[in-house]
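Enquirer: quick one: sequence plus predicted model below, questions after.
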Amino acid sequence: MADIVDTAVSAGSFTSLVAAVQAAGLVDTLKGPGPFTVFAPTDDAFAKLPAGTVEALFNDIPQLTKILTYHVVSGKVMAADVVKLTSAKTVEGSEVKIDASNGVKINDATVTAADVVADNGVIHVIDSVLLPA
């Protein structure tokens, strides 16, 4: 198996996320032993952000890092475990809200694919970028 970064690269639908992880200097961390649970926004999710947002974040690495680490939870949390939770503490330090009453939502993002397993964790694909408060 591949690590989280290589899994995201090979999927082909996370080029914005991978570029952001590279820009923020988080590649080595996400290639580390983990395990990590990553709520991974697709390229379409990044495209839904207001015009100029992504470019602005690439010019503000501390803010970019904060947003990216808000998508990561320590440990390997599979979908069967996620649906039992109402929130999860992120690596960024604050919590995301989890609602499994009708599909699975992380804050306002819908999980579109779950349990993409990597050798150092798991990826759950989401349709929106999560923004910390």
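Expert: The structure has been received and is ready for your questions.
Enquirer: switch to C-alpha atoms for all contacts and neighbour counts from now on
Expert: OK.
Enquirer: list the contacts of the nearest residue to residue 34 once chain neighbours are set aside.
Expert: Once flanking residues are discounted, residue 34 sits nearest to residue 120: 5.3 Å by Cα to Cα, 6 or more residues apart in numbering. Applying Cα atoms under 8 Å, 6 or more residues apart in numbering to residue 120 gives the contacts 3, 4, 31, 32, 33, 34, 35, 36.
Enquirer: of the residues you listed, closest to residue 72?
Expert: Nearest to residue 72 among the contacts of residue 120, counting by Cα to Cα, is residue 36 at 6.6 Å.
Enquirer: list buried residues within the contacts of residue 120.
Expert: Buried members of the contacts of residue 120, scored by 16 or more other Cα atoms under 10 Å, are 3, 4, 31, 32, 34, 35, 36.
Enquirer: ok, the fifth one touching residue 75?
Expert: It refers to residue 34. Yes - contact criterion Cα atoms under 8 Å: residue 34 and residue 75 qualify, at 6.8 Å.
Enquirer: of the contacts of residue 120, which belong to helices?
Expert: By the criterion of DSSP state H, membership of the contacts of residue 120 in helices covers residue 4.
Enquirer: in addition, the following structure is provided for comparison:
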Amino acid sequence: MLSASMFGASAVYAQDNPEVGGAAMDPAMNIVENAANSADHTTLVAAVQAAGLVETLSGEGPFTVLAPTNAAFDALPAGTVDTLLMEENKDQLTEILTCHVIPARALSTDIVSMVEEDGGEHMVETVGGCMLTLAVDGDTVTVTDENGTTANVTIADVIQSNGVIHVIDAVLTPAS
């Protein structure tokens, strides 16, 4: 879990970039390039490809991507991922994926500061127009979507050339 005590470091250096899905994350590579190397994010990468978002998330940014793991996608009702990956559901898939992208570079220290300044919760709008609630619960940073689904940040501050990735343990969705 992401520890609030880990937020004290003001800089994350290349040698300190955490491994994700058994792969080193190169801070000189972009979000899509690094995610493609993670064994824990094959579903996310397939979804980004199916939604046509590779070029966008490979772009200049900066982006903060809340990256659900394969296990997070597996926890959805049976058949959900296969249905979303169908061409006719591309718009819905794009809407869900863009709910995981914040149009700024927000390190864990930034998130904790915003939460503290706002008295315990900070609202943020995503590229997809979703409103997410950021909070700190004990030693864990949490992200809650408009439907009440809460994801925990399990790996923070994975530095990318065009932003940062925070690995999460649930899939966030737009208001239903």
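Expert: Structure's in. What do you need? None of these values were measured; they are calculated from a predicted model.
Enquirer: quick check: neighbours shared by residue 34 and residue 75 of structure 1?
Expert: In contact with both residue 34 of structure 1 and residue 75: residue 121, using Cα under 8 Å, 6+ apart.
Enquirer: just the strands in structure 2 please.
Expert: Listed in chain order, the strands of structure 2 (DSSP state E) span 63-68, 101-102, 121-125, 131-137, 140-144, 150-160, 163-168.
Enquirer: which residue in structure 1 lines up with residue 160 of structure 2?
Expert: Matched by TM-score structural alignment, residue 160 of structure 2 corresponds to residue 118 in structure 1.
Enquirer: distance of that match from residue 2 of structure 1?
Expert: The gap separating residue 118 of structure 1 from residue 2 of structure 1 is 6 Å, by Cα to Cα, to the nearest Å.
Enquirer: more neighbours: which of these two?
Expert: Neighbours of residue 118 of structure 1 and residue 2, each counted by other Cα atoms under 10 Å, are more numerous for residue 118; the result is 20 against 14.
Enquirer: which residues touch that one?
Expert: 1, 2, 3, 4, 7.
Enquirer: how many neighbours does the counterpart of residue 51 of structure 2 in structure 1 have?
Expert: Aligned counterpart of residue 51 of structure 2 in structure 1: residue 24 (TM-score structural alignment). By the criterion of other Cα under 10 Å, residue 24 of structure 1 has 19 neighbours.
Enquirer: correct me if wrong: residue 24 of structure 1 contacts residue 67.
Expert: No - using Cα under 8 Å, residue 24 of structure 1 makes no contact with residue 67, being 10.2 Å away.
Enquirer: got a list of what the aligned residue in structure 1 for residue 142 of structure 2 touches?
Expert: For residue 142 of structure 2, the aligned position in structure 1 is residue 105, judged by TM-score structural alignment. Neighbouring residues of residue 105 of structure 1 by Cα under 8 Å, 6+ apart: 97, 98, 99, 111.
Enquirer: residues near the second one, how many?
Expert: Pointing back at residue 98 of structure 1 there. Residue 98 of structure 1: 20 neighbours (other Cα under 10 Å).
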